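K.L.:
structure for this input, please:
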Amino acid sequence: MLNSRVTTSLLQQPTSAAIRRAFISNSPSYSFSSLVRPGPLRFSTPSTSLIRHCSSDSHSSSSNPNLPKANPSSDKSTWRAMAEKDISRYLRQTHDRVFEHNRAWAAEKKKADPAFFANLSAGQTPEYLWIGCSDSRIPAEQITGLEPGDAFVHRNIANLVCNTDLNVMAVINYAVRHLKVKHIVVCGHYGCGGVKAAMTAKDLGILNPWLRNIRDVYRLHEKELDAIKDEESRYNRLVELNVIEQCKNVVKTAGVQQSYAENSFPIVHGWVFGFNDGLLRDLQIDFEGMLKDIQKIYNLTES
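P.N.:
As a prediction, the model looks like this:
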């Protein structure tokens, strides 16, 4: 089948193992999870010498020993102790560092393939639409080994697909109708701070209506989740169920239904990223079965 063949060719997809994160419903706060980098990538961080060579700023972060080694904002006492001029310098240097790395990246790409940017500017024909979490430590291209132009990417808190969110609806429509993507991947991750926050008995302000979508997932699967006594397993099962429900929301869109009826693509996949080993788990979504199940109520193919 196209589903399993392409998924296997992209990555090794081990089946879901024992889940290792905790569902803490009374947690007073939340934070996005940490990432374990999964093996060597096609492009590594440029060397210091290359950064210095490409940088025209003599006060760059790579050559200035006064730049803090760690992010001072992660330590409030360190940040408060910094003089105003040091804060200003830190902010300027962390800004400039991005451009240093960009110049180094561009130089390395051009050296490896002189036609790289000419090909990149010619247009995009991505195979994948990636709908993932906004967590800064889970970049779609890096954890999959994909190159620029391979994936059309949309990210939001807890990888939600809401039919009232014009942003994600526009992305799906454009990816399916215009880019003709062959695969739509909804990718969640164990230890998701958005999922954890949704199950916290706390007023989170503007986040409340967004995270209520996850509370609804819990409500739909309350019996299954409440039967799981281990909090860690329960929380991570909610992460998986959230991915599955978002896949259903993708399938309910007119563009996906009509394109599949006409072209036999795109296929919808549900994946979860594991922090402890850096691997993706394929939840083995039965796309055709899911499509059949929703036809009675959500059929938008005019057939």
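
K.L.:
for the rest of this, base every contact and every neighbour count on C-alpha atoms.
P.N.:
Noted.

K.L.:
for Phe99, give its distance to Asn71.
P.N.:
Distance, Phe99 to Asn71, using C-alpha to C-alpha, to the nearest Å: 18 Å.

K.L.:
when these two are compared, which one has more neighbours?
P.N.:
Phe99 (15 against 12; other C-alpha atoms under 10 Å).

K.L.:
for that one, pull up the helix or strand it's in.
P.N.:
Assigned by DSSP states H and E, Phe99 belongs to helix 84-112.

K.L.:
who are the packing partners of that helix?
P.N.:
helix 48-54, helix 116-121 (3 or more C-alpha pairs under 8 Å, 6 or more residues apart in numbering; DSSP states H and E).

K.L.:
residues of the first one that come out buried?
P.N.:
Looking back up the chat, that one is helix 48-54. Residues of helix 48-54 classed as buried by neighbour count (16 or more other C-alpha atoms under 10 Å): 50-52, 54.

K.L.:
switch these over to TSV; also include distance to Arg234.
P.N.:
TSV is the format used below for the buried residues of helix 48-54 (distance: C-alpha to C-alpha, whole Å):
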residue	distance to Arg234
Leu50	47
Ile51	45
Arg52	49
Cys54	49
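
K.L.:
nearest to Ile138 among the residues you listed?
P.N.:
Comparing those against Ile138 with C-alpha to C-alpha places Ile51 closest, at 24.0 Å.

K.L.:
isn't the closest one right up against Ala107?
P.N.:
No: Ile51 sits out of contact with Ala107 when judged by C-alpha atoms under 8 Å, with a separation of 9.7 Å.

K.L.:
shared neighbours, those two?
P.N.:
Taking C-alpha atoms under 8 Å, 6 or more residues apart in numbering as the contact rule, Ile51 and Ala107 touch no residue in common.

K.L.:
count the residues that sit near Glu288.
P.N.:
12.

K.L.:
in terms of helices and strands, where is it?
P.N.:
Going by DSSP H and E, Glu288 is part of helix 287-298.

K.L.:
closest to Lys85 out of the helices and strands packed on helix 84-112?
P.N.:
Nearest to Lys85 among the helices and strands packed on helix 84-112 is helix 48-54 (23.7 Å), distances taken as C-alpha to C-alpha.

K.L.:
now show me the structure for the sequence below, then we'll compare the two:
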Amino acid sequence: MATYEQLFENNRKWVAEKVATDKDFLAKLASDQEPDYLYIGCSDSRVPANEIMGLEPGEVFVHRNIANLVANIDLNVMSVINYAVANLHVKHIIVCGHYNCGGVKAAMTPKDMGILNPWLRNIRDVYRLHEDELDGIKDEHEKYNRLVELNVVEQCRNVIKTAVVQKSYAENGYPVVHGWVFDLKTGLLKDLNIDFEAVLKQIQKIYNLTGSH
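P.N.:
Just a heads-up that it's a prediction; the model follows:
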């Protein structure tokens, strides 16, 4: 584990390595960002957004919170989505969870979590929506992992419910929303293959915010 002082030395080494392989690296870093991707992931320290996708700084706009939630009353995530779509014009929005997520496990622990209670309730609501399927899984480990996947799916739905995403897609054909899960044991990403257009059509029966009928 690096000491606090080592972080600055690591930073200097990082700059030197980047400049050695690309003399224009710092100029590119200082230029305006034009990422194609918005990544909404978990705050877990083992899941670095850029690295797992092999992307460089400037290529992905990142928002992270406990258990990669997209709560409609969370002004932080809503502001990030709005800025990414309306100002950065991202082409893809990725919600990425990970197996063995501590937030998901905490949500299913029957005890008072203090200030985390209202946050984790969002995950408990996902369980409630998929109660029959989850209760049919006898292995607790597999049940939690399936809840991780279902939580990603529901957060993708929450992204699609936003007006800025619906309007941009109607006008421009982007962004498209994707759901992924990162496997800590293999280091690989799993695409949940969400049918964006089908989900959009389904939810617009109730959540149509484009102004059209």
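
K.L.:
strands of the stretch 51-200 of structure 1, start to end?
P.N.:
Ranges of strands in the stretch 51-200 of structure 1, per DSSP state E, counting those that start in this stretch, are 128-133, 151-156, 183-189.

K.L.:
list the contacts of Ala107 of structure 1.
P.N.:
Contact analysis of Ala107 of structure 1 by C-alpha under 8 Å, 6+ apart lists Cys54.

K.L.:
what does it correspond to in structure 2?
P.N.:
Matched by TM-score structural alignment, Ala107 of structure 1 corresponds to Ala16 in structure 2.

K.L.:
want to throw the helices and strands packed on helix 84-112 of structure 1 into CSV with distance to Phe275 of structure 1?
P.N.:
Converted to CSV, those look like this (distance: least, C-alpha to C-alpha, whole Å):
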stretch, distance to Phe275 of structure 1
helix 48-54, 28
helix 116-121, 32
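
K.L.:
need the helices for structure 1, in chain order.
P.N.:
2-10, 48-54, 76-81, 84-112, 116-121, 140-144, 166-177, 193-198, 207-220, 222-226, 231-251, 254-263, 287-298 (DSSP state H).

K.L.:
looking at those, which is closest to Asn159 of structure 1?
P.N.:
Each of the helices of structure 1 has some distance to Asn159 of structure 1 by C-alpha to C-alpha; the shortest is helix 231-251, at 7.6 Å.

K.L.:
okay, the residue mapped onto His63 of structure 2 from structure 1 and Met199 of structure 1: tell me how far apart.
P.N.:
With TM-score structural alignment as the criterion, His63 of structure 2 lines up with His154 in structure 1. If you measure His154 of structure 1 against Met199 of structure 1 using C-alpha to C-alpha, the figure is 24 Å.

K.L.:
what residues are up against the residue nearest the centre of structure 2?
P.N.:
The centroid of structure 2 falls nearest to Ile40 when counting by C-alpha atoms, centre = their mean (2.1 Å). Ile40 of structure 2 is in contact with 62-64, 68, 93-96, counting by C-alpha under 8 Å, 6+ apart.

K.L.:
now do 7 Å
P.N.:
Residues counted as contacts of Ile40 of structure 2 (C-alpha atoms under 7 Å, 6 or more residues apart in numbering) are 62-64, 68, 94-96.

K.L.:
same check on Val268 of structure 1?
P.N.:
183-185, 247, 287.

K.L.:
where's the counterpart of it in structure 2 relative to Tyr83 of structure 2, distance?
P.N.:
In structure 2, the residue matched to Val268 of structure 1 (TM-score structural alignment) is Val177. The gap separating Val177 of structure 2 from Tyr83 of structure 2 is 16 Å, by C-alpha to C-alpha.

K.L.:
what of Arg46 of structure 2?
P.N.:
26 Å.

K.L.:
same drill for the two, tell me which one is more crowded.
P.N.:
Comparing Arg46 of structure 2 with Tyr83 by other C-alpha under 10 Å, the one with more neighbours is Tyr83, at 15 against 9.

K.L.:
what do we get in structure 1 for the more buried one?
P.N.:
Tyr83 of structure 2 maps onto Tyr174 of structure 1 when the alignment is built from TM-score structural alignment.

K.L.:
one step back: now do the helix holding Phe99 of structure 1: distance to the chain's middle.
P.N.:
Put simply, helix 84-112 of structure 1 sits 24 Å off its chain's centre (C-alpha atoms, centre = their mean, to the nearest Å).

K.L.:
for it, buried residues please.
P.N.:
87, 89-90, 93-94, 96-97, 100-105, 107-108.

K.L.:
one step back: now do the equivalent of the residue nearest to the centre of structure 2 over in structure 1 against Val153 of structure 1, distance only.
P.N.:
Ile40 of structure 2 maps onto Ile131 of structure 1 when the alignment is built from TM-score structural alignment. Here the distance between Ile131 of structure 1 and Val153 of structure 1 works out to 6 Å (C-alpha to C-alpha).
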